[in-house]
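*Asks:* Generate coordinates for the sequence data below:
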Amino acid sequence: MFLLSSRDTRARAILLMIGAIFFFSAMDSTAKALAQEIGVLPTLWARYAGQTLFVLALVARRFPGVLKTRHPRLQLARSLFLLLATASYFVGISNIGLAEAAAIMNINPVLITLGAAVFLGEGLGIRRILGIAAAMTGALIVIRPGGEVFTIYAVFPLAAACCYSAYALTTRFVGRDEDIWTSLVYTGLIGAGILTLMVIPVWVMPSTKELALMALIALFGTIGQLCLIRALSQGEAGMLAPFAYTGLIFATFWGLVLFDEWPDGYSLLGAAIIACAGTYVWYRETFGARRP
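*Replies:* Down below sits the predicted model:
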């Protein structure tokens, strides 16, 4: 009975993780379309301001008790990590293809696996080192520094991957004994507060279409964030990490359907190397370590 319950919990965590990645990819594609109309900063503000309004409406009856936290510094840190990750990624997708940006961003599962090992006191084995090296090689193939197709904007998804990995690890730690709504409120309030101060000087009243896109960004981002926190609260970060690679599929789909973006052979090769490296590290550390 215990084993069945444990398996059900893992399966639920995996489905929540895939759901989170789907909604985040939908948010990214909407943000790419909106950023082309009004710029990155207002788009980023819409993502956070909208999520904050949704969350505050849902927790209105529990306010201000929902603000009580055992980890105020970690809540601030994880919120800043996510803000930096989202800002970097939005800059990236506004200037390069969704599939290419997603491929670079998807080195984060390897970084999460590495971080979970380091911060949980596990040893840094040769497999993890090789996995990190392979994933970075794949990212370099996609970015292709020095090549004719290279653009500095390809570096932004790489920065986003590092920040997101730090966010995921702190979320996993905080989620062990923190209310999910507390985490959502802090993520929204901190991000929205900082971005509101930044967007005021450049604000221009958006059109009806742009307001609709803003609402979609907020909705997709909120649902994705909720699914992610739930997933990381119910499953181990290392176990869930490989399922983030579904984002490659979702990003390629949205890029083809909405923006007519066709990833080239190098991008596909780099994405495959990144996915294989992450899956290998996850498999060896999750299943190989259990073998006597």
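
*Asks:* going forward, measure contacts between C-alpha atoms and count neighbours the same way
*Replies:* Will do.

*Asks:* what residues are up against the most centrally placed residue in the chain?
*Replies:* If you average the C-alpha coordinates of the chain and look for the closest C-alpha using CA atoms, centre = their mean, you land on Tyr164, 5.6 Å from that point. With contacts taken as CA atoms under 8 Å, 6 or more residues apart in numbering, Tyr164 has the following neighbours: 81-82, 85, 108.

*Asks:* most neighbours, which of these?
*Replies:* Using other CA atoms under 10 Å as the contact criterion, the top neighbour count among these goes to Asn108, which has 29 neighbours.

*Asks:* Excluding chain neighbours, what is closest to that residue?
*Replies:* Ala161 (4.9 Å; CA to CA, 6 or more residues apart in numbering).

*Asks:* What of Ala26?
*Replies:* Of all residues beyond its chain neighbours, the one nearest Ala26 is Phe220 (6.6 Å), with distances taken as CA to CA, 6+ apart.

*Asks:* and after the helix or strand harbouring that neighbour, which helix or strand comes next?
*Replies:* Per DSSP states H and E, Phe220 falls inside helix 208-234. From helix 208-234 onward toward the C-terminus, using DSSP H and E, the following helix or strand is helix 237-240.

*Asks:* And Thr151, how far from Ile273?
*Replies:* Counting by CA to CA, to the nearest Å, the gap between Thr151 and Ile273 amounts to 21 Å.

*Asks:* For the two, indicate the residue with more neighbours.
*Replies:* For Thr151 versus Ile273, neighbours defined as other CA under 10 Å are more numerous around Ile273 (22 against 15).

*Asks:* doesn't Ala133 make contact with that one?
*Replies:* No - the criterion here is CA atoms under 8 Å, and Ile273 misses it with Ala133 at 10.5 Å.

*Asks:* What number of residues are in the vicinity of Met205?
*Replies:* 8.

*Asks:* now it: how far from Val199?
*Replies:* Relative to Val199, Met205 is positioned 12 Å away (criterion: CA to CA).

*Asks:* SS state for Phe150?
*Replies:* For Phe150, the secondary-structure state derived from DSSP: H, G, I helix; E, B strand; the rest coil is coil.

*Asks:* Just list the residues touching it, thanks.
*Replies:* Taking CA under 8 Å, 6+ apart, we find Phe150 in contact with 143-144.

*Asks:* and it, how far is that from Tyr164?
*Replies:* Per CA to CA, Phe150 is found 23 Å from Tyr164.

*Asks:* try Leu4
*Replies:* When Leu4 is compared with Tyr164 (using CA to CA), they lie 32 Å apart.

*Asks:* One more, please, to line up against the first structure:
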Amino acid sequence: MPETLSSHRPGLAIAFKLSAMAIFSVMSAMIKAATAEVPSGEAVFFRAFFAIPVILGWLVLRGELRRGLVTRNIRGHFLRGLLGTVGMLLSFAGLSLLPLPEVTAIGYATPIFTMILAAVILGERFRLIRLSAVAVGLVGVVIMLWPRLGGAASLEQGAALGAVLVLGSTMASAMVQIHIRQLVQTEHTAAVVFYFMTSAAVLSLFTLPFGWVVPSGETLALLVGAGLIGGVGQALMTSAYRYGQASMLAPYDYTSMIFAIILGYVWFSELPQAITLMGAALVIAGNVAVILRERYLGIERTKARSVSDPKA
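*Replies:* Predicted coordinates for the structure are as follows:
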């Protein structure tokens, strides 16, 4: 059965969440650097495969190895793995073509698409607050994508393709969120995390015919390091939701933009465009409006957020 909030320790929960966001941002930067040499499918394999021992070690330390590997829904895990792997593949491909802060900003649209899919697939009702939040968020998405999809120069640089890939990744992540809401009704959080990484490692092997390469020593270190710290980040993220409610922790997702801007500037000499920040601000505003509304109504989605797709 899925685990529950073990105790309310907001300070510890926030520390775990901030640490996880920082680690995922560093991991994304490492993947971006590595995909300059290796294809995104190969990067997905290393990201997933080297996270597995970290996750297993985390389960051993928590004394939940047996419980965390028990599953009642193999088919559900496979579908979650397939959707998550596609999302990760698209995200990594987008990272190779777009600045890190821009990929991070477009990723903030995931909750907006999740709300739309929840209405279509799960029949959730759209009240005024949610409807307004979705509208504001979609305007923000259009603003972020407009410079990339509106000019020939962008097409020549591959930026338009990158924007489409990251948008596709965001939609895949939204589908994952919908699926996880159902999966965690019977599955332990740790099992969802473990079987996703295992599925991603296996499924990524199907990209072998599309040009895997033998990486240089530096790139290999980046790929292995991304997998290891990605596993640490996922453990910290899941731990955060053991000690804090989802509505309290959700706003800290957006600290990843700070980390992305710093890493993008220092590592890749990138700075986000003003229009990207403007669009991201609208998407964040829409998301925060829903967060505040759900906090007021007492609607929590702790499980779905605690096992959400790792940020690329």
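
*Asks:* quick one: TM-score?
*Replies:* Their TM-score after superposition, calculated using TM-score structural alignment, normalised by the length of the first structure, is reported as 0.83; 286 aligned residues with a CA RMSD of 3.2 Å.

*Asks:* To what extent is Lys279 of the second structure buried, counted in neighbours?
*Replies:* You called it Lys, but residue 279 of the second structure is Gly. Residues near Gly279 of the second structure, counting by other CA under 10 Å, number 24.

*Asks:* The one 4 residues further on too?
*Replies:* Taking other CA under 10 Å as the neighbour definition, Val283 of the second structure ends up with a count of 30.

*Asks:* same question, Gly264 of the second structure
*Replies:* When neighbours are counted by other CA under 10 Å, Gly264 of the second structure registers 22.

*Asks:* Chain neighbours aside, what residue packs nearest to it?
*Replies:* In space, Gly264 of the second structure comes closest to Glu270 once its chain neighbours are excluded; the distance is 5.0 Å by CA to CA, 6+ apart.

*Asks:* Need the counterpart of Leu145 of the second structure in the first structure.
*Replies:* Residue pairing (TM-score structural alignment): Leu145 of the second structure is matched to Ile143 of the first structure.

*Asks:* In space, what's closest to that match - neighbours in sequence excluded?
*Replies:* For Ile143 of the first structure, the closest residue by CA to CA, 6+ apart turns out to be Ala154, at 5.8 Å.

*Asks:* so the one you found touches Gly92, yeah?
*Replies:* Yes - under the criterion of CA under 8 Å, Ala154 of the first structure lies in contact with Gly92, with a separation of 6.1 Å.

*Asks:* Need the residues touching each of the two.
*Replies:* With CA under 8 Å, 6+ apart applied, the overlap between the contact sets of Ala154 of the first structure and Gly92 consists of Ala101.

*Asks:* Tell me how far whatever residue of the first structure lines up with Asp253 of the second structure lies from Phe220 of the first structure.
*Replies:* Aligned against the first structure by TM-score structural alignment, Asp253 of the second structure finds its counterpart in Ala244. Remark: distance between Ala244 of the first structure and Phe220 of the first structure (CA to CA) = 16 Å.

*Asks:* quick one on the thing from earlier: what's the residue nearest to Gly264 of the second structure aligned with over in the first structure?
*Replies:* So Glu270 of the second structure corresponds to Glu261, using TM-score structural alignment.

*Asks:* re the thing from before, in TSV: the contacts of Tyr164 of the first structure, plus distance to Leu184 of the first structure.
*Replies:* Formatted as TSV, the entries for the contacts of Tyr164 of the first structure read as follows, by distance: CA to CA, whole Å:
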residue	distance to Leu184 of the first structure
Phe81	14
Leu82	12
Ala85	16
Asn108	21
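
*Asks:* wait, which of those residues is closest to Phe22 of the first structure?
*Replies:* Proximity to Phe22 of the first structure was ranked across these by CA to CA; first place goes to Asn108, at 16.2 Å.

*Asks:* The equivalent of the closest one over in the second structure: what's it in contact with?
*Replies:* Aligned by TM-score structural alignment, Asn108 of the first structure pairs with Thr110 of the second structure. Neighbour list for Thr110 of the second structure: 170-171, 173-174 [criterion: CA under 8 Å, 6+ apart].

*Asks:* want to throw these into TSV with distance to Ile121 of the second structure and secondary structure?
*Replies:* What follows is the contacts of Thr110 of the second structure, written out as TSV (distance: CA to CA, whole Å; DSSP: H, G, I helix; E, B strand; the rest coil):
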residue	distance to Ile121 of the second structure	secondary structure
Thr170	17	helix
Met171	14	helix
Ser173	15	helix
Ala174	12	helix
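
*Asks:* Buried ones among those residues?
*Replies:* Buried positions within the contacts of Thr110 of the second structure, assessed by neighbour count (16 or more other CA atoms under 10 Å), are 170-171, 173-174.

*Asks:* Closest to Phe196 of the second structure out of those?
*Replies:* For these, the closest approach to Phe196 of the second structure (CA to CA) belongs to Ser173, at 12.9 Å.

*Asks:* Could you check which residue of the first structure pairs with the closest one?
*Replies:* For Ser173 of the second structure, the aligned position in the first structure is occupied by Tyr164, per TM-score structural alignment.

*Asks:* what's in contact with the strand or helix carrying Trp146 of the second structure?
*Replies:* Applying DSSP H and E as the criterion places Trp146 of the second structure in helix 128-149. Surrounding helix 128-149 of the second structure, the residues in contact under the criterion CA under 8 Å, 6+ apart are 106, 109, 112, 115-116, 154-155, 159-160, 163, 275-287, 289-290, 293.

*Asks:* now do 6 Å
*Replies:* With contact meaning CA atoms under 6 Å, 6 or more residues apart in numbering, helix 128-149 of the second structure is reached by 112, 154, 159-160, 276, 279, 282-283, 286.

*Asks:* picking that back up, in TSV, list the buried ones among the contacts of Thr110 of the second structure along with distance to Glu42 of the second structure.
*Replies:* Formatted as TSV, the entries for those read as follows, by distance: CA to CA, whole Å:
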residue	distance to Glu42 of the second structure
Thr170	20
Met171	22
Ser173	20
Ala174	23
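
*Asks:* Now for the residues you listed: which two are most distant?
*Replies:* Thr170 and Ala174 (6.3 Å).

*Asks:* Contacts only, for Gly235 of the first structure.
*Replies:* Contacts of Gly235 of the first structure were listed using CA under 6 Å, 6+ apart, and they are 10, 13.

*Asks:* number of nearby residues for the closest residue to Ser239 of the second structure other than its chain neighbours?
*Replies:* The shortest distance from Ser239 of the second structure to any residue that is not its chain neighbour, by CA to CA, 6+ apart, is 6.9 Å, and that residue is Phe16. Burial measure for Phe16 of the second structure: 22 neighbouring residues, criterion other CA under 10 Å.
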